[in-house]
Each structure stands twice: as C-alpha cells, then as structure tokens.
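Novice: Could you work out the structure for the sequence below:
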Amino acid sequence: MNPRNTSDLIEAYLKKILEERSMIEIRRTEMADLFNCVPSQINYVINTRFTIQRGYAVESKRGGGGYIRIEKVQVSNRHQFLTQVNQLFEGELDERDGHAIIHRLFDEELLTKREGNLLLTVLSKSVLGASKDEQKVRAAILHGILERLSYEEKE
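Specialist: This is a model prediction of the structure:
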C-alpha cells in the first residue's frame, strides 16, 4: 500500500509501530499534532482500520489522562479463531466488514492470495449489489466459508 492521504499515513505509522511491539498506547491530541490533523481524524482511523475484524483489540479511555490502546490479536487456535470470527456478525454484513474479514483470513494464512481475491470479488457490492438482500447474502456466504474452514481445521 502506498499511503495517499492523512488517514493512510496514520494507519501506516501505527502498523509500523505494531510490527515492533505487540501493544501501543497513543494519545489522540499528540497523534493529531504529529499529523497536523484534528483528533477526530485519529478516531476515524482507529474506528475503521483497527477493528476486531482486522485483528486488533482497541481500548479507549477519555479525559485528561486519556489514551487509546491498540493491540494486535494473536491467534493461538485456528478453530477457535474461526468460531470467534463467525460470531462477529449475524444475519447481515456490509462490504467493508466482509472484506476486512477476508483480509484477516489471508493474514492468518487460512486463504491463499488467489482464494482471497476470488472471495473479495464474490462479496463485493458490484456482484451482490443487484440483490435487495445484499448484506444478508454476504453474511450467509461468509458464514458458510468460515464454517467450512473450521471443519477443515478439525480434520
């Protein structure tokens, strides 16, 4: 990924730190000063790019001594991981979250690059958008994929 905007730069900066450490604590205002942006942009990046679907646990404390703690979730048991991912959503799933889950499955080496790209296409709005139940269909497809991957892990 070649960072193009401030949000991309913030994301890349935080991910670089997380490569070296398993957990980081940041302060919104300090990050905003560093990137010459408003603190709400830091919140936007954290809320959209550091989600559990993407493999991050985020804890936030507001106030004078407030912080945001970001931790990369480590997968110790693939079957348990797949079960937990399957429980992240119920009957509907938007495209952004569906794609985040596929990327996480790829990162955990449960999908090849080719399989991941095919699934990104299948779950895309351009394919499923013709259906009035797009989010329900996407959720059903992804639940089926996760169950199948979980079944294969047991063997």
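Novice: Could you use CA atoms for every contact and neighbour count after this?
Specialist: OK.
Novice: mind listing the strands for this protein?
Specialist: Remark: strands assigned in the chain by DSSP state E are 23-26, 56-61, 67-72.
Novice: list the buried ones in the shortest one?
Specialist: By neighbour count with 16 or more other C-alpha atoms under 10 Å, strand 23-26 contains the buried residues 23-24.
Novice: swap in stretch 132-150?
Specialist: Here stretch 132-150 shows 134-143, 145-146, 149-150 as buried, counting by 16+ other C-alpha under 10 Å.
Novice: Second chain to compare with the first, below:
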Amino acid sequence: MKNVSDIIEQYIKEILSENSVIELKRSELAEKFQCVPSQINYVLKTRFSIERGYIVESKRGGGGYIRVIKVTPNTHSELIDEMINLIDIHITQNTSESMIIRLLEEGIINKREAKLMISAIDRSVLDLSIPLRDEVRANILKAMLQALKYKM
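Specialist: Predicted coordinates:
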C-alpha cells in the first residue's frame, strides 16, 4: 500500500504530465490529502529536486503558490553533462540515488542498470568514513555517468 508521500508525488506527476509548469497551493494540497502542509514540503523537497529534473519555486503568504517546473534536456548527453556538473567533490547517497532514478525515468538506463549503480554507491559498500565516502561516491558516479555518454 502506498503512503501519503507516494500518493502526493503521483498526483503532482500526473498534473505535470499534461503541463511542464504547474502552480499549486500548499494549503489546498494539504487539505486534499488530509495532511499537514509540512508533508507537502517534504514531498517537494525529496521527490521534486533538481537531481530528479524539477525546479520548485514558492511564494509564501496569503496568495502564495508553489510552482513546479519539469526540466527537459534536449539530449541524453546533455542531461548526463548537467548531472556531472551538479556533482561537487562529494555527493550524498540520497542525491546520488535521485540522479540514478532520473536516469531510469528518462529511459537512459533500465531497472537492472539502476540497481547495479545504486549498489555500487551504497554506504554499506563504500565502508569509509565521511567525507571520504562521499568523495569516493562522487568519483564513482561521475565515472558511471561518463561511461553512459558513449554507446558501446
């Protein structure tokens, strides 16, 4: 059974499938899904990040809104370049997984490849102390992304 966050994410993605830019009201969404507004914030922060291909803008106050924009690159190579540029000298596991999920959603990789990539950057595999673990993860992810740019 899906949790509230999954349902909210699915709802927003369905609306985005019709338009690449949408404006929502946090309070209306919270009322619709019978949750607190902070639940909406959580979904937007974790599931609609730049790593996943979205820009979220918000204006607070009485007439406030949340604008969600789906960013669509022209080519797979362009998307991979954007991802490589987003990776600093270190990257967290969550951010890495978000990038890999986007690659899967964009059809650049399949489910099996996504699982392999996520396994390779997992904190249990990279049994190092922070910040070294996040630096090694960044290097591994950059190398995998570079490999994806060129067809075999």
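Novice: circling back to that earlier point, dump the buried residues of stretch 132-150 of the first structure to JSON lines, plus distance to residue 79 of the first structure.
Specialist: Converted to JSON lines, those look like this (distance: C-alpha to C-alpha, whole Å):
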{"residue": "134", "distance to residue 79 of the first structure": "27"}
{"residue": "135", "distance to residue 79 of the first structure": "25"}
{"residue": "136", "distance to residue 79 of the first structure": "24"}
{"residue": "137", "distance to residue 79 of the first structure": "24"}
{"residue": "138", "distance to residue 79 of the first structure": "22"}
{"residue": "139", "distance to residue 79 of the first structure": "19"}
{"residue": "140", "distance to residue 79 of the first structure": "19"}
{"residue": "141", "distance to residue 79 of the first structure": "18"}
{"residue": "142", "distance to residue 79 of the first structure": "16"}
{"residue": "143", "distance to residue 79 of the first structure": "14"}
{"residue": "145", "distance to residue 79 of the first structure": "13"}
{"residue": "146", "distance to residue 79 of the first structure": "10"}
{"residue": "149", "distance to residue 79 of the first structure": "8"}
{"residue": "150", "distance to residue 79 of the first structure": "5"}
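Novice: coming back round to it: tell me the most buried of the strands of the first structure?
Specialist: Mean neighbour count (mean count of other C-alpha atoms under 10 Å) peaks for strand 67-72 among the strands of the first structure, with a mean of 18.
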